[in-house]
Structure formats: structure tokens, C-alpha cells
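Undergrad: sequence and predicted structure below; questions after.
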Amino acid sequence: MFGHDKPAGLPCHNLEGFSCAIHARLSEAGYLGCVAFECLGAGQKVTSLFPQTWRDQPRLARPMIEAFRQMRDVQELRQMLKAAAALPLPEAVEAERQAWDTELMVTTQALAPLAVFDPAPLRAWLKGLAAHVSR
């Protein structure tokens, strides 16, 4: 579903600075995978954490791609926590949800917390929410 093949971990050749050169015509160019993909704001957050683009400093490509992968996970979890805010959660569980949300907010503000964030405990906590809602 992409107009060209490339190894994982390498930037797309259509990137110009922090923008896609063919964004307005992705479908016509054969990039349906890009049309369907939602980064949830991870791209913008990661580029704000790096002072230069990977085109200016090619050594930044791998760290930026890894940070994007991590940030995309965090942004997905933030969306899940936002959705959970609409559930009728017990007060203590709502407090936990808010604590997780705060932790994720801090995680998105700098590369160091992003690099060490482990999403597994939060994913497990989110899976356990159904038990609290059904009571």
C-alpha cells in the first residue's frame, strides 16, 4: 500500500524537512498506506524535540525514527486514557487514570523520559478497566 519499498528504519524519500512533499496527492501516487496511517500527533511531537532535521544531520535519522515509534505508542495510550475518561470509573480508578495521563504528558516533553517509558504496565492497567466498569 506504499508507492515504493524501503527498509524499515529509513526515512521516506518524499520527506522534505518535516513535511511530506506529496501529501496532497498521496492516493494518486499510490501511497494508500500513508493515507490510512494516523500518527496521532507523534510526528509533530518528535520533530519538536529535535533541533535539526535528519536531512541536515543524517545521524539523527535513526534516533528520530526510534523516538517516533515510541511516541506513537505513547500517543495511542493517551487516546485510550482520554476515552476511558468517559467511563463511569470508581473514584480511585479515575485517580489512577489521571496519574497515568500525567505520566504520559511528561513522557512526551523530552527524549529521556520517552526513551525509558515502558508501556506494558499501562496496557495491562487499561485491559483491567472492563472489570471496574462492569461492577
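TA: Nice, I can see it. Bear in mind the structure is a predicted one, so any value in this text is a computation, not a measurement.

Undergrad: every contact and neighbour count from this point should use C-alpha atoms.
TA: Will do.

Undergrad: okay, now Lys82: neighbour count?
TA: 14 (other C-alpha atoms under 10 Å).

Undergrad: check which residues of the helix or strand containing it are buried.
TA: Assigning secondary structure by DSSP states H and E places Lys82 in helix 61-84. Buried positions in helix 61-84, judged by neighbour count with 16 or more other C-alpha atoms under 10 Å: 61, 64-65, 67-72, 74-78, 81, 84.

Undergrad: what of stretch 37-52?
TA: Buried residues in stretch 37-52 (16+ other C-alpha under 10 Å): 39-40, 42-43, 45-47.

Undergrad: okay, pairing it with this:
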Amino acid sequence: MRDHTTDLAGLRGDCEQCFGLCCVALPFAASADFAIDKKAGKPCPNLRGDHRCGIHAKLREKGFNGCTVYDCFGAGQKVSQITFGGRDWRTSPPEQARHMAEVFPVVRQLHELLWYLNEALTLPAARPVHDGLRRALDETERLTHKTPEELGALDVAAHRQEVNVLLLKTSELARAGIRGKKKNRRGADLMGARLKGADLRGANLRGAYLIAADLTGADLRGADLIGADLRDADLTDADLTGAFFLTQPQLNAARGGAGTRLPESVTRPAHWTARL
């Protein structure tokens, strides 16, 4: 049974309620993911006056794959409509616009933590730490409502570390019920690894580098995927049902197809279907 105290709809990006903050606040470098260089705080040249992307329908075609896999966890609308009370950075004084760009990444990190905490509270095996998870969720939610000045001074890394202790315990409890020897590949360099059909049930893949790994047909049921880098990993026919702490941005960065089995918390990326 779900035990949420945060509205999950608020943890998904709503571009209609945002002033294009991800297109302004975040930097990127010319690479396989981005066609150009852009500094933090500088608007992307593709951002239109109405805060919409001028090449949204052709991002991959134009070399902006990185934009297609990004998700702000709802931080964009929170900062735009609540933190700054609906004040548009375009019409605000330069100092306030700069402050908005600085605060956005902070709230994005807090919202990502809210996503993990909410998911942790859906796991029956984590019941022994549910009280702590609820307290951490309430505190994290409270932090997202601080003033711009307070958010700018917030030590997000310290808060993440406190929450991570609970998420680690959640992972241990959730994976303990999975039979068999469970692999611990936390933080492992598995870039390009040949893991076709691998038995990774209940594996600890926290922070693992799975860039371009072949995971076709792999069994990832009950695996902890928090922070795993799945860029260009092939998840065709892989089974991720019951995997936890998997986010939509991670999935969007991977490759897969109709046969890929997913947790209910995420949706099948549109570009997977386009490949079929």
C-alpha cells in the first residue's frame, strides 16, 4: 500500500508552469549529447520567448540528445511558481534572474530525493525504517519551500548524505528477501560490459557505470539502480520489474524496446518505440 505524503504529480516536470529554467540554468558542452557549448545561466539559443524549445520535435535530429533524457523532477515549476512567485526571469532584474538560475539546481536535487523517499515508502520490506523515511520526506519537502536566499545557502550535500543512510537501509531490507547470492557492483566500472542475459536479481548497482553495457535479456528484478549511469545501455528484453530507485531520466538515456519489462514508477520512453 502506498504511503505518500508528497504529491507525485509535483515531482514530474510541467513545462507549462516553468520559465524554461533547465534551458537557462544548466551548462552543457559540445559532445554526443549536445551540439554546442552553453554556460550556466545563459539561455539556450533554441529557447523561444514563450519559454518553449524551438526545436523540441527535432532535438535528437539536431544533436541535442541530452535534452531528451533530462527531467527536473518538478523543480522547474516549483522554482518558477512558488519560490519566485511566478516572476519571469526575462522581466526580472539581472540579479534575481541569476539567483533563480542558482536556486533551480538546488531544488532539483531536493525533488530527486523526494522521489526516492516516496518510492522507499512503497516498499513493504522497508517498513522498519518507514518512520525515519517519513521524517526525512517531511524535512526535505520543508526545505524546498525555503526562501531563495535560504536555498542558495543550503548544504544540499549534507542533507543528501543524511537521507542516503535511510535509502541504503531501505535497499538492504528490500533486497534481503530475494533468494540467491546477490551481486554487489556498487560504483563498478561496467562501461560496455557484456551482460547479456545476466542474473542481476537483487544486485546492488548503486552508482555503477553501465554506459553502453549490453544488458539485453538481463534479469534486474529487485536491483537497486540509484545513481546508475545507463546512458546508451541496451535494455532490450531485460526484466526490471521490481527494480527500485530507477528514475525516468536514467531510463530515457538507455535503449530498449517493447519487450523491456519496467517498474510501474516509470514509463516506456517514446524514442524506444520509434526504434521499432
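TA: Nice, thanks for sending it over. Only a predicted model underlies this, so the values are computations on that prediction, with no experimental measurement involved.

Undergrad: superposed, how do the two chains score by TM?
TA: Overlay of the two chains. TM-score (TM-score structural alignment, normalised by the length of structure 1): 0.80; 134 aligned residues with a C-alpha RMSD of 2.4 Å.

Undergrad: returning to that earlier point: among the buried residues of stretch 37-52 of structure 1, which pair sits farthest apart?
TA: Within the buried residues of stretch 37-52 of structure 1, two members stand farthest from each other by C-alpha to C-alpha: Leu40 and Thr47, at 13.5 Å.

Undergrad: from what I see, Leu110 of structure 2 and Thr140 are in contact.
TA: Yes. Leu110 of structure 2 sits in contact with Thr140 when judged by C-alpha atoms under 8 Å, with a separation of 6.4 Å.

Undergrad: tell me where the stretch 101-250 of structure 2 has helices.
TA: 130-144, 148-152, 156-176, 248-253 (DSSP state H, counting those that start in this stretch).

Undergrad: show me what the second one is in contact with.
TA: By C-alpha atoms under 8 Å, 6 or more residues apart in numbering, the residues outside helix 148-152 of structure 2 that reach it are 83-84, 99-100, 102-103, 106-107, 143-144.

Undergrad: name the residues of it that come out as buried.
TA: 148, 151-152.

Undergrad: quick one: map Phe68 of structure 1 onto structure 2.
TA: By TM-score structural alignment, Phe68 of structure 1 lines up with Phe104 in structure 2.

Undergrad: distance of that match from Ser171 of structure 2?
TA: Distance, Phe104 of structure 2 to Ser171 of structure 2, using C-alpha to C-alpha, to the nearest Å: 28 Å.

Undergrad: what of Cys23 of structure 2?
TA: 34 Å.

Undergrad: check the gap between Ala176 of structure 2 and Ala125 of structure 2 for me.
TA: Applying C-alpha to C-alpha to Ala176 of structure 2 and Ala125 of structure 2 gives a distance of 9 Å.

Undergrad: out of these two, which sits in the busier spot?
TA: The neighbour count for Ala176 of structure 2 versus Ala125, taken as other C-alpha under 10 Å, is higher for Ala125 (18 against 14).

Undergrad: name the nearest residue to that one, sequence neighbours excluded.
TA: The shortest distance from Ala125 of structure 2 to any non-neighbouring residue, by C-alpha to C-alpha, 6 or more residues apart in numbering, is to Ala174 (5.2 Å).

Undergrad: next: His145 of structure 2.
TA: The nearest residue in space to His145 of structure 2 (C-alpha to C-alpha, 6+ apart) is Thr83, at 6.8 Å.

Undergrad: adding distance to Asn252 of structure 2, write the contacts of helix 148-152 of structure 2 out as CSV.
TA: Output for the contacts of helix 148-152 of structure 2, formatted as CSV (distance: C-alpha to C-alpha, whole Å):
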residue, distance to Asn252 of structure 2
Thr83, 28
Phe84, 29
His99, 29
Met100, 27
Glu102, 25
Val103, 25
Val106, 22
Val107, 21
Leu143, 28
Thr144, 26
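
Undergrad: which pair in those residues has the greatest spatial separation?
TA: His99 and Leu143 (16.9 Å).

Undergrad: assign the nearest residue to Glu112 of structure 2 once chain neighbours are set aside to helix, strand or coil.
TA: In this structure, Glu112 of structure 2 finds its nearest non-sequential neighbour in Phe73, 6.0 Å apart by C-alpha to C-alpha, 6+ apart. Counting by DSSP: H, G, I helix; E, B strand; the rest coil, the backbone at Phe73 of structure 2 sits in coil.

Undergrad: roughly how far does Phe73 of structure 2 sit from Leu114 of structure 2?
TA: According to C-alpha to C-alpha, Phe73 of structure 2 stands 9 Å off from Leu114 of structure 2.
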